[in-house]
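S.K.: sequence and predicted structure below; questions after.
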Amino acid sequence: MTRRRLFVGLMVVALIVCMSTTLFGAASVRRYAYSASNPGGVWYTMCGGIVKLLQEKLPSNIRVDMIASGGSVLNTRRLASGEADLTMAYSTHLWECWNGEGIMKGRPNDNPRIMFEIYKSDHYFVTLANSGIKSMKDLEGKRVVLGPPGSGSSDNSRFTLRTLGINAIESELAFGDAAQALAEGKVHAMGMSGSPAAGLVEVAATRDIYIIPFTDEELDKIVSAGPFFSKGVMPANTYQGQTKDVPVFMFTVYQVASKNVPADDVYEMMKVCFSPEGKEYLGAVHPYWKTMKNDPELVKALGIPYHPGAERFWREQEQKK
């Protein structure tokens, strides 16, 4: 009887140890949601790349999972609500979130924290070369896809048309669907943030496309009306058949984290991304990753603090100089 009790006691102890190991082991793994984009856009490839890098190179107790998204608008809102822990977002949307303007009108939120600048992005409108559309004014009354719902492309396209007083027949489609609709002549033009975009690269391989140039007057209106927009140029040969530079407007894209992500974990992510191996890998995923850097003056102008983990990383980089 004593032996049986001893056996049962040992089994109970073993079960408790096993359960404790399982429970505490699971609790020690910290999972973070990375809000990304959808197929056909620039970000889909970029986000897939950074999430894969982080999954492979971070310590095993830190996991990052990619969740599909419409783009910068939805990403920013998710970060504000706590649905996302990490994301890419436009400077304009981050500013609006922090200050309770635009996409977050009346709902200021202090969750976003800057990790680093990824790249300067362009916004532009594309049509087929044989459409007869040669200027932004020619979009009056035409069928124009703004971008996917919840995307920065859609927000920028809508802002552009409103600022320039152009009344188009507007719609929202996923990047891949919009590119296909353009190629098939179902729409006259589509707006896009970031180049080259995968969907448009595919269209340009089979159809002659035309990037609609902005005039100086149009760019002056856009830059005056939008915080952190600036004049820029899409270099020639960004797309097949585009033989000349095209005037566009620009904005900054940031890698950001929620203030609730522990500083040590963000610091580990920074080390992975900016390691020689990390930079080489990301640069091969998409050329925009090659320009990731710190621009403290621009961050100061934006008015959003660095994440403490990123702040530690950048401080250490300065000390090494």
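M.R.: Looks like it came in fine.

S.K.: rest of the way, CA atoms for contacts and neighbours
M.R.: Fine.

S.K.: would you map the strands across this structure?
M.R.: 30-35, 62-67, 86-90, 112-128, 143-147, 169-172, 189-193, 209-212, 230-234, 246-258 (DSSP state E).

S.K.: just give the nearest non-adjacent residue to residue 89, would you?
M.R.: residue 72 (4.7 Å; C-alpha to C-alpha, 6 or more residues apart in numbering).

S.K.: and residue 30, how many neighbours does it have?
M.R.: A count of nearby residues for residue 30, using other C-alpha atoms under 10 Å, gives 14.

S.K.: quick check: closest non-adjacent residue to it.
M.R.: residue 62 (5.0 Å).

S.K.: same question for residue 170.
M.R.: residue 144 (5.1 Å).

S.K.: what about versus this one:
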Amino acid sequence: MRRLSVLLLCVMLVILPLTGCQGNSTPESGQASTAEPGKVTKFAIGASSPGGGFYMGASAISTVVNQQLKDKFEAAVEVTGASANNAMLVHAGEIEVGMCATEVAWEAYHGKFDFEGKTCDKIRAVMPGWGGVYMFITTADSGIKTLKDFNGKSYSGGPVGSSNEIITNRVFKLFDIKANMMNLPNSDAARALGDGTIDGFSLAHPTSAVSELEATKKLTLITIGPEYEKAFKEAYPQYVWLDIPAGYYKALPDGAHGAGLYNMVISSSDQDDEFVYQVVKAVYENNDLVNTIFPQFAKESGLENVGYSTIPYHAGAVKYFKEKGINIPDELMPPEMK
């Protein structure tokens, strides 16, 4: 099985967004298997840059696998460009598992919006993760109170190909906000805002980067609120609308409502069914361990949330869900099982 070094993967962040997903996979590339007894198979979980929920979620899965399935598998978290990049990498067989937002997964699978002409129809859902609300983050002393106040400011939309970058570009274009855009990793963006290098950045709740930044800075957190909701829904109906709980962030004592996503774990239809089954089973049956690493993932990835997926599930995941008595809607059943 071919492994990519972090350096090569970083190069892929530039190359892959320019190529189509259709037909990129090769049978021998990036496939985990349980076919050889006694052999420990290494596999990658595509996350995002450190500081965001994807990295925390991937770390939780990796920890479970490396503790509970150490005789069969060894998982490693890889820094990637997040959702869109992970969909492409998974489809191409370059990584075995990836984190992906529901709206990006839907667009990739169907070849819509940013994926027009580069359909990633091999991607499959593995398990639900956690809900998130997109936030546009700035400092309280910036004078920025609404989305349109970012006009003319220095702003990081997030890593290239990430769901944060995608929604930032859509929001700024839809509402004619012309900022000086850049694409910093999540942790770098938080530091840059803290030292005044940029005026704002995008990240989805929940995120440790914002909580850590609030320890030293007073922030303003803006969502796609009521004044923008109707127009945004009409332009982009694939997003979900969720709440940030009251008191989660100092800057939002009463919570907030906004456009969001449900984060998912994805794999490829080319991946071995038993491999996916074993990973799914291990994560669900070691929820207490997941909770010590990322409580939000442990709380919101329950079997009752399987229906949040926007793409079909992997056959290996379906096997586990059926064992637990979960009925999968027909539209979420993988084509290969119909």
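M.R.: Now that the structure is in, tell me what you want to look at. Small disclaimer: the values here were computed from a predicted structure and weren't measured.

S.K.: coming back round to it: just tell me what the residue nearest to residue 30 of the first structure corresponds to in the second structure.
M.R.: Counting by TM-score structural alignment, residue 62 of the first structure corresponds to residue 73 in the second structure.

S.K.: how about its match, what does it touch?
M.R.: For residue 73 of the second structure, the contact set (C-alpha atoms under 8 Å, 6 or more residues apart in numbering) comprises 40, 41, 42, 43, 65, 66.

S.K.: what sits against the residue lying closest to the first one once chain neighbours are set aside?
M.R.: It refers to residue 40 of the second structure. Take residue 40 of the second structure and drop its neighbours on the chain: the residue closest to it by C-alpha to C-alpha, 6+ apart is residue 72, 4.5 Å away. Counting by C-alpha under 8 Å, 6+ apart, residue 72 of the second structure touches 34, 38, 39, 40, 41.

S.K.: report the longest helix in the second structure, please.
M.R.: Ordering each helix of the second structure by length in residues (DSSP state H) puts helix 53-68 first.

S.K.: which neighbouring elements make contact with it?
M.R.: strand 41-46, strand 73-78, strand 97-101, helix 273-284, helix 287-293 (3 or more C-alpha pairs under 8 Å, 6 or more residues apart in numbering; DSSP states H and E).

S.K.: wait, which of these is closest to residue 188 of the second structure?
M.R.: strand 73-78 (17.0 Å; C-alpha to C-alpha).

S.K.: have a look at how far, on average, that closest one is from the first structure.
M.R.: By mean C-alpha distance after the TM-score superposition for the first structure, the fitted strand 73-78 of the second structure averages 2.4 Å away from its aligned residues in the first structure.

S.K.: coming back round to it: in CSV: the contacts of residue 73 of the second structure, plus distance to residue 280 of the second structure.
M.R.: Below are the contacts of residue 73 of the second structure laid out as CSV (distance: C-alpha to C-alpha, whole Å):
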residue, distance to residue 280 of the second structure
40, 17
41, 16
42, 16
43, 14
65, 10
66, 13
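
S.K.: buried ones among these?
M.R.: Buried by 16 or more other C-alpha atoms under 10 Å: 40, 41, 42, 43, 65, out of the contacts of residue 73 of the second structure.

S.K.: now do the contacts for the most centrally placed residue in the first structure.
M.R.: Geometric centre of the first structure, nearest residue: residue 88, 3.2 Å, by C-alpha atoms, centre = their mean. Applying C-alpha under 8 Å, 6+ apart to residue 88 of the first structure gives the contacts 35, 36, 72, 75, 253, 254, 255, 256.

S.K.: any idea which of the residues you listed has the most stuff around it?
M.R.: Busiest of the contacts of residue 88 of the first structure [other C-alpha under 10 Å] is residue 75, holding 30 neighbours.

S.K.: I'd assumed residue 89 was in contact with it.
M.R.: Yes - Residue 75 of the first structure is in contact with residue 89 according to C-alpha atoms under 8 Å; the separation is 6.6 Å.

S.K.: how near is the counterpart of residue 97 of the second structure in the first structure to residue 66 of the first structure?
M.R.: Counting by TM-score structural alignment, residue 97 of the second structure corresponds to residue 86 in the first structure. Counting by C-alpha to C-alpha, to the nearest Å, the gap from residue 86 of the first structure to residue 66 of the first structure is 9 Å.

S.K.: look at the two and report which has more neighbours.
M.R.: residue 86 (29 against 19).

S.K.: distance check, the more buried one against residue 221 of the first structure.
M.R.: 33 Å.
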